[in-house]
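Asks: Compute the structure for the input listed below.
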Amino acid sequence: MSRPRAATLRDVDEAALALPEVTRDPESGGRPGYLVRGATFVFSRGPRKDAVDPRTGAPYEVVLVFRCTAEDKEALVGDPGSPWFTTPHWNGYNAVLLLERDLGRLSPEEVREVVTDAWLVRAPGRLAKDYLDGLDP
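Replies: Now for the predicted structure:
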């Protein structure tokens, strides 16, 4: 049995834009952020002094940020060998971080799941409920 193909930034883009009422900022090109009714649920950020590679001490280049629940954050960050992490800056915030270079450690299905979960956290309650209701057969 073969391993699923590695996820790419295109998978993040497609997963986010497939959800209801999502906008991409910027609309094309650049490092995107995804919003649902003005609330950001996934975005990328450049180097910060508080996000450094523990092996080299160099700031991480591009970090993807996904909103989540506190429970999901604990599970994702606490899983040994997981590519998900947090930094002191994100303590107390319901979000997990992923190095763009580690995106390929995930499958497109895993990306779709985490993007959808991030959207559900930030979408207005009625919109989220309608979306979930639409998934039921």
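Asks: going forward, measure contacts and count neighbours with C-alpha atoms only.
Replies: Will do.
Asks: Quick one: the helices in this structure, in order.
Replies: Under the criterion DSSP state H, helices of the chain are mapped to 9-17, 70-78, 108-122, 125-135.
Asks: so who does the nearest residue to residue 87 once chain neighbours are set aside touch?
Replies: On the basis of Cα to Cα, 6 or more residues apart in numbering, the spatially nearest residue to residue 87 that is not a chain neighbour turns out to be residue 51, at 6.2 Å. By Cα atoms under 8 Å, 6 or more residues apart in numbering, the residues touching residue 51 are 59, 60, 87.
Asks: same thing with residue 69?
Replies: Counting by Cα under 8 Å, 6+ apart, residue 69 has contacts 94, 95, 121.
Asks: The top strand by length along the chain packs against which elements?
Replies: The longest strand of the chain (DSSP state E) is strand 39-45. The contact analysis (3 or more Cα pairs under 8 Å, 6 or more residues apart in numbering; DSSP states H and E) places strand 39-45 against strand 33-36, strand 63-67, helix 108-122.
Asks: One more, please, to line up against the first structure:
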Amino acid sequence: METLQDVARIIGELPEVTEGERYGHPTWSVRGKGFAWLRPFSKADLKRFGDQTPPVPPIIAVNTAGLHEKEGVLAAGIDGVFTIEHFNNYPAVLIELNVIAPGDLRDLLVDAWLAAAPAELVEAFDG
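Replies: Below is the predicted model:
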């Protein structure tokens, strides 16, 4: 079981990351470009789950390198990784922290950072 502290620790190891807020929720950016954020469910999101039990918060959203990458991540069947209707046609996936394995969380956060970081930071990154 991973926590928001684990997310912050992993992200804190990445170059030039700043933490801020978007819509009142923690958001992490590299040179002003957001790549990960806390994503609680809205009332509309919860309604769309219908009779299905929604994933348990906290939920983190992370960008992917594109829609093709998003489909690949979802097709990999990683426990705790999912999407919702609100994210249709948007290059990001959601992560249920209570379910995801530590290594998978790290990989997804690093990949999100790589997708957002400028080329010179990516080239210099040794993680």
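Asks: picking that back up, closest one to residue 6 of structure 1 among the helices and strands packed on strand 39-45 of structure 1?
Replies: helix 108-122 (6.7 Å; Cα to Cα).
Asks: Let me know which of the helices of structure 1 is tucked in deepest.
Replies: When the helices of structure 1 are scored by mean count of other Cα atoms under 10 Å, the highest mean neighbour count falls to helix 108-122 (a mean of 20).
Asks: Identify the residue range in structure 2 corresponding to that helix.
Replies: With TM-score structural alignment applied, helix 108-122 of structure 1 matches the range 102-116 in structure 2.
Asks: how much does that stretch stray from structure 1?
Replies: For stretch 102-116 of structure 2, the mean distance to aligned residues of structure 1 following superposition is 0.8 Å (mean Cα distance after the TM-score superposition for structure 1).
Asks: now what about that stretch, what contacts it?
Replies: Residues outside stretch 102-116 of structure 2 that contact it (Cα under 8 Å, 6+ apart) are 1-2, 7, 10-11, 14, 30, 33-36, 62-65, 78, 95, 122.
Asks: tell me which residues in stretch 46-55 of structure 2 are buried?
Replies: For stretch 46-55 of structure 2, burial by neighbour count (16 or more other Cα atoms under 10 Å) applies to residue 55.
Asks: Can you give me every residue that contacts residue 16 of structure 1?
Replies: Going by Cα under 8 Å, 6+ apart, residue 16 of structure 1 touches 22, 34, 112, 115, 116, 119.
Asks: Going by distance to residue 76 of structure 1, which of the residues you listed wins?
Replies: Nearest to residue 76 of structure 1, judged by Cα to Cα, of the contacts of residue 16 of structure 1 is residue 115 at 13.4 Å.
Asks: Let me have the helices of structure 1 in a markdown table, extended by distance to residue 30 of structure 1.
Replies: Output for those, formatted as a markdown table (distance: least, Cα to Cα, whole Å):
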| stretch | distance to residue 30 of structure 1 |
| --- | --- |
| helix 9-17 | 12 |
| helix 70-78 | 27 |
| helix 108-122 | 19 |
| helix 125-135 | 28 |
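Asks: so which of these comes closest to residue 46 of structure 1?
Replies: Of all the helices of structure 1, helix 9-17 sits nearest to residue 46 of structure 1, with 15.2 Å by Cα to Cα.
Asks: quick check: angle from that closest one to strand 63-67?
Replies: Helix 9-17 of structure 1 and strand 63-67 meet at an angle of 20 degrees, taking axes from the mean of the first three to the mean of the last three Cα atoms, to 10 degrees as the criterion.
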